[in-house]
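Undergrad: Starting from these lines, generate the structure:
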Amino acid sequence: MSKVTLKDIAKETGFSVSKVSRAISGTGAIKEEDQKIILQTAQRLGYKTSVVSSKSDSENLLDRIAVLIPKFNAYLTSDFIQRLNDRLLKNGYVVDYYTVEGSTRPEAELLQFIINKGYKAIIYKPRRVRKDVQAVINTTSTPIFSYGQVYGNCININYDNSRMMYEMTNIAIGAGAKKILYVGTFKDDIEVGSKRFDGFMRAVEEAKLTYHYLECECNINKAYEMARDIEFKQYDAVVTAMDKLSLGIFRYLMESKIIPGKDILLSGVENYDVTNIITPSMTTVELSKASVVDIIIERLTNNDFRPQNLSVPYKIIRRESM
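TA: Purely as a prediction, here's the structure:
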């Protein structure tokens, strides 16, 4: 019999994966009637979680893992979370999911709530570095894997974001770009907002090129709206920190008959599926999620929870836009 997942419960009940997660973890504002339906469905389907299991079962669940993510969305759920969930279940772990979005608790308080439940380890995917979260981490002995941001006293799993953007910018320069616009995101997102910009800056300063910098929320529609106020004719290339930014800009460029790869160079990071479907296809960076999951499973299996900063592979994928 295959393992039951949150997605199975969501399909059965007609609720979103996010709502199912909040109902099972007990951390969101959910109607009592809806929560009852979700918990009953989870129990009927045989969903394995320390919350749904009976008391006698949960006492024997020594390998319980908590996963704390910003929110469930199509990309995160289908890629990283799906890989992680499959491997954890295959290795006999019982997994409880928590989301920051929709929780009745602030992020630091939610993390403390999870720590107090006594999990073997917590897998945490923060959007940004927060002082109050670091303060909570400093007081716990529970092993925490931090994927995407660097926190003290954690097993940090990340990409070399500075080097990645340095290499991507040099590709644009090598393709003839002299005036480059960099579109990044907020600097409190240290890895994406700050380190990727540092890599870009190193490349343009070495080449002694003219550049401009704009900051935008990582959202396709926000990037599209921002693009409407940009005079793109003054740039040879637009290098962005995320595919969500490049896709919003791509949409505006195509509407304005400015063709990426022909009239202007354009790149993103993340390798969303759509970047290979649109025409012209988008140059981007593939981030190895499988390597992240491999490290987590290996460390859990070996009970190796030494705080450490670990780097995982990425691959620049050149397509028609650059």
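Undergrad: contacts, neighbours, all on C-alpha from now
TA: Noted.
Undergrad: Tyr166 contacts Glu206, doesn't it?
TA: No: in this structure Tyr166 lies outside contact range of Glu206 using CA atoms under 8 Å: 10.3 Å.
Undergrad: More neighbours: these two, which one.
TA: A count of neighbours by other CA atoms under 10 Å puts Tyr166 above the other of Tyr166 and Glu206, at 20 against 9.
Undergrad: Tell me which stretches of this protein form strands.
TA: 64-69, 94-99, 121-124, 144-147, 155-158, 179-184, 210-215, 237-240, 265-267, 284-287, 308-311, 314-317 (DSSP state E).
Undergrad: Output the ones you listed in CSV; the columns should cover mean neighbour count and distance to Thr49.
TA: As requested, these are exported to CSV (neighbours: other CA atoms under 10 Å; distance: least, CA to CA, whole Å):
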stretch, mean neighbour count, distance to Thr49
strand 64-69, 22, 8
strand 94-99, 23, 5
strand 121-124, 22, 14
strand 144-147, 24, 19
strand 155-158, 22, 24
strand 179-184, 21, 39
strand 210-215, 14, 41
strand 237-240, 28, 39
strand 265-267, 29, 41
strand 284-287, 22, 29
strand 308-311, 15, 29
strand 314-317, 18, 33
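Undergrad: Out of these, which is closest to Asp198?
TA: strand 179-184 (10.6 Å; CA to CA).
Undergrad: Also this sequence, please, to line up against the first:
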Amino acid sequence: MSDVTIKDIAEATGVSYATVSRTLNNRSGVNAATREKILQAAKDLGYRPNIHARSLKTNQTFTLALIVPDISNPFFSDIALAVNKTAYQYGYNTILCSTNWDPEIEKAQLKLIQDQRVDGIIFKPADRSPDLYLDLNIPTVMISNLVANGLSFIEVDNFKGGKDTAQHLIQCGYKKFSFIGGAKESRSNSDRLEGYRKTLEKHGYQLSEEKIRFGPFTIESGYQIIKSLMGTNDPPDCAFCGNDLIALGVFQYLVETGISVPEKFGLVGFDDVYFASLPQIQMTTVAQPRSQMGSMAVNTLIKRIENGSSSFVEHILLEPKLIIRKSTRNYS
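TA: A predicted model of the protein is given here:
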């Protein structure tokens, strides 16, 4: 089968060659319905753009980079799927990098990406120091409210997520609070803790330093940390976890040791990834709109690329949503 051309798409959709060309090159002047019809026809026919020819003509690579801390985490996997899908609709390819929450690996990945001459970068930083990102010189959107050198960002209100969690656990009647977080370097992790701690203090409760623990954003870390906490002289009766993976490790330990959830121990995660709603788990968690974040990051980045000016900046803070399930008491 010969390669599909723009002419083939024009014949299949009944529109002009110029209209197809404007759509596939992400140019203005095409209404939304026609654009969608052309993109769908291109996908159905198996059209693949000649990236080399487009690059020579526009001095672009039509490639975006997505850098995340851990692609094995379902939260970042969902973002990556949305980024890849949306980028494809704009006619861009995507390079995916994973840093394992290591700032040194992140620096190396950023250098590699710059050498590849990508048109833009979307990334979740492993380090919360803005100074590390001052010299990127590439249109960039952060999935973090880390403001550096006028960079755009998309993030949920992590402070509010921590605040809502604290209020919920208090209403459920829990008294001995703990926080089991991920990497200390994570800005989102710190914001969740701050919202949680300040809200507890506002209502007359203390979150002691002994009950604040950090580790990797993993199931194993959650398991080991709650095991340590429950072995102390004053164990907690609830935990707010930095993400759902950590919470799943906590849940596993509680089930294994026969500690009743939610009667004896309340558990709240963060992200609302796919397993949180499984019948065997039914975890209370703070939901993030992962797919929306990925799509919006691409939309913002494309605007920055097309604008051609570093003065174009968007700061988007999305609302988290507390999803109450069966790992916390029913207080209604």
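Undergrad: still on that earlier bit, got a markdown table for the strands of the first structure, with distance to Ile9 of the first structure too?
TA: As requested, the strands of the first structure are exported to a markdown table (distance: least, CA to CA, whole Å):
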| stretch | distance to Ile9 of the first structure |
| --- | --- |
| strand 64-69 | 18 |
| strand 94-99 | 13 |
| strand 121-124 | 22 |
| strand 144-147 | 26 |
| strand 155-158 | 30 |
| strand 179-184 | 37 |
| strand 210-215 | 39 |
| strand 237-240 | 37 |
| strand 265-267 | 38 |
| strand 284-287 | 29 |
| strand 308-311 | 34 |
| strand 314-317 | 33 |
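Undergrad: closest one to Asp229 of the first structure among those?
TA: Relative to Asp229 of the first structure, the nearest member of the strands of the first structure by CA to CA is strand 210-215, separated by 11.3 Å.
Undergrad: what packs against that closest one?
TA: strand 179-184 (3 or more CA pairs under 8 Å, 6 or more residues apart in numbering; DSSP states H and E).
Undergrad: what range in the second structure matches the strand it packs on?
TA: Using TM-score structural alignment, strand 179-184 of the first structure lines up with residues 176-181 of the second structure.
Undergrad: Residues contacting the matching stretch, please?
TA: Contact with stretch 176-181 of the second structure is made by 189, 193, 206-208, 211-217, 222, 225-226, 235-243, 246, as judged by CA atoms under 8 Å, 6 or more residues apart in numbering.
Undergrad: do the same with stretch 193-209 of the second structure
TA: 158-167, 175, 177-179, 181.
Undergrad: now with 10 Å?
TA: 157-167, 169-170, 175-181, 187-188, 190-191, 212, 240-242 (CA atoms under 10 Å, 6 or more residues apart in numbering).
Undergrad: ok, now stretch 44-56 of the first structure?
TA: By CA under 10 Å, 6+ apart, stretch 44-56 of the first structure touches 3-6, 8-9, 12, 23-26, 38-43, 57-62, 64-66, 89, 93-97, 117, 119.
Undergrad: Quick one: end-to-end length of it, please.
TA: 17 Å (CA to CA, to the nearest Å).
Undergrad: Stretch 111-129 of the second structure too?
TA: 17 Å.
Undergrad: Of all the residues in it, which ones are buried?
TA: Burial within stretch 111-129 of the second structure, assessed by neighbour count using 16 or more other CA atoms under 10 Å, is assigned to 113-114, 118-128.
Undergrad: so where do the helices sit in the stretch 1-150 of the second structure?
TA: For the stretch 1-150 of the second structure, the helices defined by DSSP state H, counting those that start in this stretch cover 6-13, 17-24, 32-45, 51-58, 74-89, 103-115.
Undergrad: closest one to Phe153 of the second structure among those helices?
TA: Short answer: helix 74-89, nearest of these by CA to CA, at 14.2 Å.
Undergrad: once aligned to the first structure, how far is that closest one on average?
TA: For helix 74-89 of the second structure, the mean deviation from the first structure after alignment is 1.8 Å (mean CA distance after the TM-score superposition for the first structure).
Undergrad: between that helix and helix 17-24, how many degrees?
TA: 160 degrees (axes from the mean of the first three to the mean of the last three CA atoms, to 10 degrees).
Undergrad: residues near the closest residue to Ile79 of the second structure other than its chain neighbours, how many?
TA: Computed as CA to CA, 6 or more residues apart in numbering, the closest residue to Ile79 of the second structure that is not its neighbour in sequence is Gly294, at 4.7 Å. The local packing of Gly294 of the second structure (other CA under 10 Å) involves 25 other residues.
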